[in-house]
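kindly generate the corresponding structure for this input.
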Amino acid sequence: MSYTDELTITGLGAAYARRQIIADLSLAPMQPGQVISLIGPNAAGKTTLLRSIAGLHPTTGSQLLGTRELTHMALADRARLVTYMPQSLPQKVALTVLEGVIGALRASPIDGDSLSEQQLLETALDVIARVGIPQLAMTALDQLSGGQRQLASLAQALVRSPRVLLLDEPISALDLHYQLRVMKLVNALARERGMMVIMVLHDLAIAARWSDRIVVLAQGQVVADGTPAEAITAEVLAHVYRVVARVEPEETGLRIAIDDILTR
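Next up is the predicted model:
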């Protein structure tokens, strides 16, 4: 399958109790097949934005996927289009990795109702292998380490082949090998399937290397939005992170050197 719908966000607002987290946020159309990274300091609104797109947090404004207005869509209907991977799975889940991925595939509107039991098994095992944890297929989810649980959660998200995949810090618990493996896989699947991927990342160098587009958030507002070279600049890093930095282009992305912190 290959998707063609753009996602356009206009005037989005989100609050917790009386505290406004995001106010009147707008983003130019995000394209199928793109990997878009959200970066910014703590409490910038990154996770709130992902949860808002997923329909897990009340919002105002418009979130238009093609001709569909997500804001007014029932959560079950939205989940057929948008898949959200939180930072961690629930702690007590009485399923194996394989059972969890098969369950996610069964719930997929693309393949879940049409695949035979053998096809479900083969598809689930293929995704588990591509993520890099075939040896854990029969391991219970509640027996996994933090990094292993993160990979199992990613397999559950990827097997659904959503139009929009939302990943909240998908590599935060992983070692360097698996960080790069996950970023390569997510990029490859985005292009193969025409799937839009929006993810929160804290590592600026990884975001610069593997993203088509970077959105920099601070205090619920868009500070910069564009290609990695356009969005990650010394001026933006000084404003958002309060650091003195040098940013230079290189073949695999950007070289970012942090020289000092700003104290004023």
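
only C-alpha atoms for contact and neighbour calcs from this point on.
OK.

residues touching residue 47, list them.
By Cα atoms under 8 Å, 6 or more residues apart in numbering, the contact list for residue 47 reads 168, 200.

remind me which helix or strand it belongs to.
helix 46-54 (DSSP states H and E).

residue ranges for the strands of this structure, please.
Taking DSSP state E, the strands of the chain run over residues 7-16, 19-30, 35-39, 60-65, 68-69, 82-85, 164-168, 196-200, 213-218, 221-226, 243-250, 253-261.

and for comparison, fold this next one:
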Amino acid sequence: MLTLEDVHITRGRFLVADRISLSFERGKVYTVLGPNGCGKSSLLKTLFGEVAHRGTIRYGGETLGKLHLQSWRKRIGYMPQDTAAEASLTALEVVLLGRMDALGMHVGDDTLAEAAQVLEQLGIAHLAHRDIMRLSGGQRQIVMFAQVMMRRPEILLLDEPVSALDMHHQLNLLEHVVRYTRENGLITLTVLHDLSLAAQFSDGLVLLGGGKVHAEGTPKDVLQPNLIDGLYQVEVELLYDRLGAPVIRPLRKTG
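Reported below is the predicted structural model:
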């Protein structure tokens, strides 16, 4: 279990978290929601050890701190918002960098086969030998996710992983995230802006605003119109899809 106890995070004058306490279980996908600038990305960066905090963040008997930062990060697959690639590498080479700790002058057949399998599962095997710099933003995003998978993480931190993808690839990637999380007993935290997508693909939601947790729980518990109206400053309508997942529809202002 990953736990946060009385965690306080500031970035300059901005309050990201004011003594928040949360717990995340293995084998589940959690999504952090909230309006722009509420600190969703900063929270993930804190869990990766990039942003300082007060309070306690603990996983598997280890507490996040400067002393054990490298060993802490080895357990985490972190995919930030900015996935821009600056080196002229093929998609396959970028994915293989996920196993940098195990790479030498020669890449073993097993490692190559694993990378090829990840690319195939994500539907991008045809991009294996394409220059990453010549791929679309959405294609690069999926390649970077494949690199994260190659790290064999225990915790996945995915900051807006589908922001540049069309609907087909959004669903494909999120389906894979859920399946991989459950099959391997990971703890996965994502940041999404689409509340309805979050409802479909999350076991639990955390609604942030003003440095506080306004709600946490199942999608049906958290996605309540009064909570959404207050935080996002927009009137919404709550519907349900044919599988029973909440659907949030913003309503335009009239008159």
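
what's the TM-score here?
Remark: TM-score between the superposed chains equals 0.93 [TM-score structural alignment, normalised by the length of structure 2]; 252 aligned residues with a Cα RMSD of 2.0 Å.

now render the strands of structure 1 as TSV, adding mean neighbour count and distance to residue 96 of structure 1.
Converted to TSV, the strands of structure 1 look like this (neighbours: other Cα atoms under 10 Å; distance: least, Cα to Cα, whole Å):
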stretch	mean neighbour count	distance to residue 96 of structure 1
strand 7-16	18	34
strand 19-30	16	35
strand 35-39	26	29
strand 60-65	18	34
strand 68-69	14	35
strand 82-85	23	18
strand 164-168	25	22
strand 196-200	26	26
strand 213-218	23	35
strand 221-226	18	40
strand 243-250	15	42
strand 253-261	15	38
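
let's have those strands in TSV, adding distance to residue 147 of structure 1.
Converted to TSV, the strands of structure 1 look like this (distance: least, Cα to Cα, whole Å):
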stretch	distance to residue 147 of structure 1
strand 7-16	29
strand 19-30	29
strand 35-39	20
strand 60-65	32
strand 68-69	35
strand 82-85	14
strand 164-168	14
strand 196-200	17
strand 213-218	25
strand 221-226	30
strand 243-250	30
strand 253-261	25
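
quick one, what contacts the most centrally placed residue in structure 2?
Nearest to the mean C-alpha position of structure 2, counting by Cα atoms, centre = their mean, stands residue 158 at 1.9 Å. Applying Cα under 8 Å, 6+ apart, we find residue 158 of structure 2 in contact with 78-80, 188-191.

with residue 124 of structure 2 instead?
Counting by Cα under 8 Å, 6+ apart, residue 124 of structure 2 touches 142-143.

ok, now residue 189 of structure 2?
By Cα under 8 Å, 6+ apart, the contact set of residue 189 of structure 2 is 29-32, 44, 155-158.

repeat the analysis, applying 6 Å as the threshold.
Residue 189 of structure 2 makes contact with 30-31, 157, according to Cα atoms under 6 Å, 6 or more residues apart in numbering.

could you measure from the aligned partner of it in structure 1 over to residue 180 of structure 1?
In structure 1, the residue matched to residue 189 of structure 2 (TM-score structural alignment) is residue 198. Distance, residue 198 of structure 1 to residue 180 of structure 1, using Cα to Cα, to the nearest Å: 17 Å.

which residues does the longest helix belonging to structure 2 contact?
Longest helix in structure 2 by number of residues, with DSSP state H as the criterion: helix 167-184. Here helix 167-184 of structure 2 makes contact (Cα under 6 Å, 6+ apart) with 27, 162.

tell me how far stretch 57-64 of structure 1 lies from the chain's centre.
18 Å (Cα atoms, centre = their mean, to the nearest Å).

okay, it sits on what stretch of structure 2?
The aligned range for stretch 57-64 of structure 1 in structure 2 is 51-58, by TM-score structural alignment.

number of residues surrounding the alignment partner in structure 2 of residue 129 of structure 1?
Residue correspondence to structure 2 (TM-score structural alignment): residue 129 of structure 1 is matched to residue 120. Using other Cα atoms under 10 Å, residue 120 of structure 2 has 15 other residues around it.

gap between residue 120 of structure 2 and residue 127 of structure 2?
10 Å.

and residue 207 of structure 2, by the same measure?
36 Å.

kindly report the same for residue 32 of structure 2.
Following Cα to Cα, the distance that separates residue 32 of structure 2 from residue 127 of structure 2 is 31 Å.

what residue of structure 1 takes the place of residue 149 of structure 2?
In structure 1, residue 149 of structure 2 lands on residue 158 (TM-score structural alignment).

swap that for residue 74 of structure 2, sorry
Using TM-score structural alignment, residue 74 of structure 2 lines up with residue 80 in structure 1.

for residue 240 of structure 2, same thing?
Match for residue 240 of structure 2 (TM-score structural alignment): residue 249.

do residue 160 of structure 2 as well
Match for residue 160 of structure 2 (TM-score structural alignment): residue 169.

cool, thanks, talk later.
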